[in-house]
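**Q** have a look at this prediction, sequence included:
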Amino acid sequence: MPASGENEELQHRAWLAAASVPDPEVPCVTVADLGILRSVEIVDGIAIAKVTPTYSGCPAVLAIELAVEAALRDAGFEARVERVVSPAWTTDWITPEGREKLRDYGIAPPQKTSTSIRSLFGEVEVACPRCGSADTEKLSEFGSTACKAHYRCLACREPFDYFKCI
């Protein structure tokens, strides 16, 4: 059994490997940026990553789990991924860095109010990720993926996706 400091170093290395996996649907952010990588522990020499799906019907869940497992194996670990469904993921778990990466990529990040009645029923003010204007309109409840809505900025006239609050 490795010493405590050695185990912490292994755990940190394993976390970095798993955390570097990009989201397959939104590759500008990693699973860590999205907050879906819950933890990585070393147990009996096995790196165990715990991942929470963004929502139960997300088609990328298996791809993400396989990519995290592959990243851990590529980093030299025997690996296993466990799906954790409770508590359910919320867009509030997206890191500040992840929100900035979304904005830089041209996707308006979700408001940090997933428990707000206003955000749950689509009554949010969505700022354009390109020019910052709040003068925007929703074109479609669904954008390029089910977790995004499609908007247009009325100031710069550019279309963009908004990562919906969950």
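**A** Received, thanks. What you are looking at is a predicted structure, and each value in this text was computed from that prediction instead of being measured.

**Q** from now on I want contacts and neighbour counts done on CA atoms only, so please keep to that.
**A** Noted.

**Q** packing partners of the top helix by length along the chain?
**A** Longest helix in the chain by number of residues, with DSSP state H as the criterion: helix 4-19. Identification of packing neighbours for helix 4-19 by 3 or more C-alpha pairs under 8 Å, 6 or more residues apart in numbering; DSSP states H and E yields helix 31-34, strand 37-43, strand 46-51, helix 61-74.

**Q** alright, now check it against this:
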Amino acid sequence: MSAAAVVPPEQILQWLQAVPDPEIPVLSVLDLGVVRGVEWEGETCVVTITPTYSGCPAMREIAQDIEGVLRGHGVTSTRVQTRLAPAWTTDWMTERGRRALAEYGIAPPAERAVDVSGIARRADRPAVACPLCGSLDTRLVSGFGSTSCKALYRCGACREPFDYFKTH
């Protein structure tokens, strides 16, 4: 792609909406909040990503998928760079992503990780709504669910277990 044909970052972001999170495929990397920026350095499209945690094994696959989607749209010179700071937070998830999690059967984060003053907060146990029936009659079964970023809950109303995407 020549410099005259540089695609606006907004268009790149629209294309990246098609890149799913490898662990939760109903979420795009945009809805998860992993993509932190798109810019051009000359004729190279640079996409900055922040992993959900520093040792996330899915980042290589996400980078390859980003490069593949951009190549499919004619962007042949790309670089995906990882930025660890600031650390990823569930606050970066989009509302569309939160809805997709719930529809998939995973309760989205029940609170913000950082309050409006910028101070990180942690509730001992937030009220977590069951993504299957909506009841707040839920209880923590295990601090870890199917992945380290999730906890396992059980609903007292519908009796079903479900994952909760922990606030962090």
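**A** Yep, it's here. Being a predicted model, the structure only gives us computed values, none of them experimental.

**Q** can you pull the TM-score for these?
**A** Scored by TM-score structural alignment, normalised by the length of structure 1, the superposition of the two chains gives a TM-score of 0.89; 159 aligned residues with a C-alpha RMSD of 1.5 Å.

**Q** thinking again about what came up before, residues in contact with the longest helix of structure 1?
**A** With C-alpha atoms under 8 Å, 6 or more residues apart in numbering as the contact definition, helix 4-19 of structure 1 has outside contacts at 30-33, 37, 39-42, 47, 49, 68-69, 71-72, 75, 77.

**Q** rewinding a little: among the helices and strands packed on helix 4-19 of structure 1, which is nearest Pro159 of structure 1?
**A** Using C-alpha to C-alpha as the measure, helix 31-34 is the one of these that comes nearest Pro159 of structure 1, at 23.0 Å.

**Q** drop anything exposed from the contacts of helix 4-19 of structure 1.
**A** 30-33, 37, 39-42, 47, 49, 68-69, 71-72, 77 (16 or more other C-alpha atoms under 10 Å).

**Q** pick out the residue nearest the middle of structure 1.
**A** Leu34 (2.1 Å; C-alpha atoms, centre = their mean).

**Q** how much space separates the residue mapped onto that residue from structure 2 from Thr90 of structure 2?
**A** Using TM-score structural alignment, the equivalent of Leu34 of structure 1 in structure 2 is Leu32. Separation of Leu32 of structure 2 from Thr90 of structure 2 (C-alpha to C-alpha, to the nearest Å): 8 Å.

**Q** what do you get for Asp65 of structure 2?
**A** On the measure of C-alpha to C-alpha, Asp65 of structure 2 and Thr90 of structure 2 end up 22 Å apart.

**Q** who's more crowded, these two?
**A** Using other C-alpha atoms under 10 Å, the more surrounded residue of Asp65 of structure 2 and Thr90 is Thr90, with 23 against 18.

**Q** from what I see, that one and Lys150 are in contact.
**A** No - here Thr90 of structure 2 lies out of contact with Lys150, judged by C-alpha atoms under 8 Å, at a distance of 11.5 Å.
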